[in-house]
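Peer 1: Sequence first, predicted model second:
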Amino acid sequence: MALPAAPDPPLAALAPRIRRASWASLVWLAVEGVVAILAGLSTGSVALLGYGLDSAVQSLGSGVIVWRFTGRRIGSTAAEERAQTIVATSFFLLAPYLVVAALAQLISGTPPDGSWVGVGLAVVGIVLMPLFGRAKRRLGILAGSAATAGEGAQHLICAALSATILIGLFLNVAFGIWWADPLAALILAAVAVHTGTRTWRGRGC
């Protein structure tokens, strides 16, 4: 059996930087996901719960990128394709839940409780996610990795979603406009499907 080809020097040099960026994003997304999910469950906020699940999905993506750029997988085309598929599929799994939960809340007319914790998380996300996103997109393009660049694009979209969630949560907390919360969740579901489709096709860049 032939041994896998050794990664070329530029890619091998980029791998540690990609792993560091992915570990940093994984740690933050894990913390953000746990806090957002707990806050969403306690307040009945579909948007906040979806935001937490989205963070969990992205932390999975960061873990996959760490796996992709470790050891012999650094120079593996098969590992790149597998990572790309996993990152894309994770977003398809998120969308159906958000749609069902948001529509159920809209139809039932059940308002969620306000959450200033959610507002704070969204504000931090608006600041941090563009930093992770730009770094991973740049590294992914340099490494020729659609999976890495795709995850970077997802982080940038997450920043935009943070702004959307922030608006929905703030309208609910400050003005009692409860339907803004499930509406924000529906927007998040649509973007998750769009992003997953682009990553599946290798168009994350």
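Peer 2: Good, I have the coordinates.

Peer 1: Please count neighbours and contacts with C-alpha atoms only from this point.
Peer 2: Noted.

Peer 1: For the chain, which segments are assigned as helices?
Peer 2: 9-43, 46-68, 77-108, 116-143, 146-175, 180-200 (DSSP state H).

Peer 1: can those helices go into a markdown table with extra columns for mean neighbour count?
Peer 2: Compiled in a markdown table, the helices of the chain are given as follows (neighbours: other Cα atoms under 10 Å):
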| stretch | mean neighbour count |
| --- | --- |
| helix 9-43 | 18 |
| helix 46-68 | 25 |
| helix 77-108 | 19 |
| helix 116-143 | 19 |
| helix 146-175 | 24 |
| helix 180-200 | 22 |
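
Peer 1: how much space is there between the residue nearest to Ser45 when sequence neighbours are not counted and Trp67?
Peer 2: In this structure, Ser45 finds its nearest non-sequential neighbour in Pro112, 5.0 Å apart by Cα to Cα, 6 or more residues apart in numbering. Separation of Pro112 from Trp67 (Cα to Cα, to the nearest Å) stands at 38 Å.

Peer 1: another structure for you, compare them:
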Amino acid sequence: MPDDEWHVNAAWARRLASISLVFVALQGAVGLWQGWAAGSVALIAWALGAVPEGLAGAVVIWRFTGARMLSDTAERRAQIVVAVSFWLMAPYIVAESLRHLFVRHHAESTVIGIALAAIALLMMPVLGRAQRRLGTRLASAATAGEGAQSYLCAIQAAAVLAGLAVTANWSGGWWLDPVVGLAVAAIAVWQGFRSWRGDDCGC
């Protein structure tokens, strides 16, 4: 039977998942608004990442609520959903990135998008580290996978920042935005396989 420390860690997993849900909702709404306004596939891809991130957070809350807290079946289901969530956005991002490359689309810069990505770059690694540690303590691949989602969000944010900065200062760097989009899609697919196997928590 899980001890008191396990239950405390499970409560923290729920709290961190709730914090993540609030932030990714903001990331998704503002990121899509600014991404479409600027024509930036990298920013749109990052904003769309809010969908699987939010799904991962909701799954962790579901996993550690009520009778499911002690269910191995619930853990495996949660792990699968988190893994699949990594793959949801990849096809769209790849298609849009390739289209932008072929038509040589030039994205615009956006101050709001830069500010949002900078906040994520500072916040998400801290959140991801805490989630990964809790995932290990709880032997929960779903929780560890959510932590990986947070790290991926920070990586995307850094790439978006670089792309927007290059776009703002060098017209010849138009290709960086769709290349960042393709890189984000590749990382998401790879992380989905890691989550499916439980690699993030050694489960």
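Peer 2: Cool, the structure landed. What you see is a predicted model; the values in this text were computed from it and never measured.

Peer 1: related to what we said a few turns ago, would you mind finding the match for the residue nearest to Ser45 of structure 1 in structure 2?
Peer 2: With TM-score structural alignment as the criterion, Pro112 of structure 1 lines up with Ala107 in structure 2.

Peer 1: Can you report how many residues neighbour its match?
Peer 2: Ala107 of structure 2 is flanked by 27 other residues according to other Cα atoms under 10 Å.

Peer 1: wait, it sits on Trp174?
Peer 2: Yes - Ala107 of structure 2 is within contact range of Trp174, at 6.7 Å (criterion: Cα atoms under 8 Å).

Peer 1: intersection of neighbour lists for those two?
Peer 2: Taking Cα atoms under 8 Å, 6 or more residues apart in numbering as the contact criterion, the common neighbours of Ala107 of structure 2 and Trp174 are Thr167.

Peer 1: Tell me the spatial nearest neighbour of the residue most central in space within structure 1, not counting adjacent residues.
Peer 2: Geometric centre of structure 1, nearest residue: Gln58, 3.4 Å, by Cα atoms, centre = their mean. Spatial nearest neighbour of Gln58 of structure 1, chain neighbours left out: Leu29 (7.0 Å); criterion: Cα to Cα, 6+ apart.

Peer 1: got it, and Ala160 of structure 1?
Peer 2: Per Cα to Cα, 6+ apart, closest to Ala160 of structure 1 is Ile126, 7.2 Å.

Peer 1: Now do the contacts for that neighbour.
Peer 2: Contacts of Ile126 of structure 1 (Cα under 8 Å, 6+ apart): Ala159, Ala160, Ser162, Ala163.

Peer 1: Looking for the alignment partner of it in structure 2.
Peer 2: Aligning on TM-score structural alignment places Ile126 of structure 1 opposite Leu121 in structure 2.

Peer 1: how near is that match to Val24 of structure 2?
Peer 2: 13 Å.

Peer 1: do Phe193 of structure 2 as well
Peer 2: As judged by Cα to Cα, Phe193 of structure 2 and Val24 of structure 2 stand 22 Å apart.

Peer 1: What residues does the residue mapped onto Ala78 of structure 2 from structure 1 make contact with?
Peer 2: Ala78 of structure 2 maps onto Ala83 in structure 1, with residues paired by TM-score structural alignment. With contact set as Cα under 8 Å, 6+ apart, Ala83 of structure 1 has these partners: Val64, Ile65, Arg68, Ala147.

Peer 1: switch the cut-off to 10 Å
Peer 2: Counting by Cα atoms under 10 Å, 6 or more residues apart in numbering, Ala83 of structure 1 touches 61-69, 77, 89, 145-148, 200.

Peer 1: What of Ala88 of structure 1?
Peer 2: Taking Cα under 10 Å, 6+ apart, one finds 61, 82, 147, 150-151, 192-202, 204 in contact with Ala88 of structure 1.

Peer 1: Please name the nearest non-neighbouring residue to it.
Peer 2: Gly196 (4.2 Å).

Peer 1: which one in structure 2 is aligned with the one you found?
Peer 2: By TM-score structural alignment, Gly196 of structure 1 lines up with Gly192 in structure 2.

Peer 1: Its match and Ser85 touch, don't they?
Peer 2: Yes - contact criterion Cα atoms under 10 Å: Gly192 of structure 2 and Ser85 qualify, at 7.5 Å.

Peer 1: Need the overlap of contacts for those two.
Peer 2: In contact with both Gly192 of structure 2 and Ser85: Gln79, Gln149, using Cα under 10 Å, 6+ apart.

Peer 1: List just the nearest of the contacts of Ile126 of structure 1 to Ser45 of structure 1.
Peer 2: Checking those against Ser45 of structure 1 with Cα to Cα, the nearest one is Ser162 at 14.5 Å.

Peer 1: In structure 2, what residue corresponds to that closest one?
Peer 2: Using TM-score structural alignment, Ser162 of structure 1 pairs with Ala157 in structure 2.
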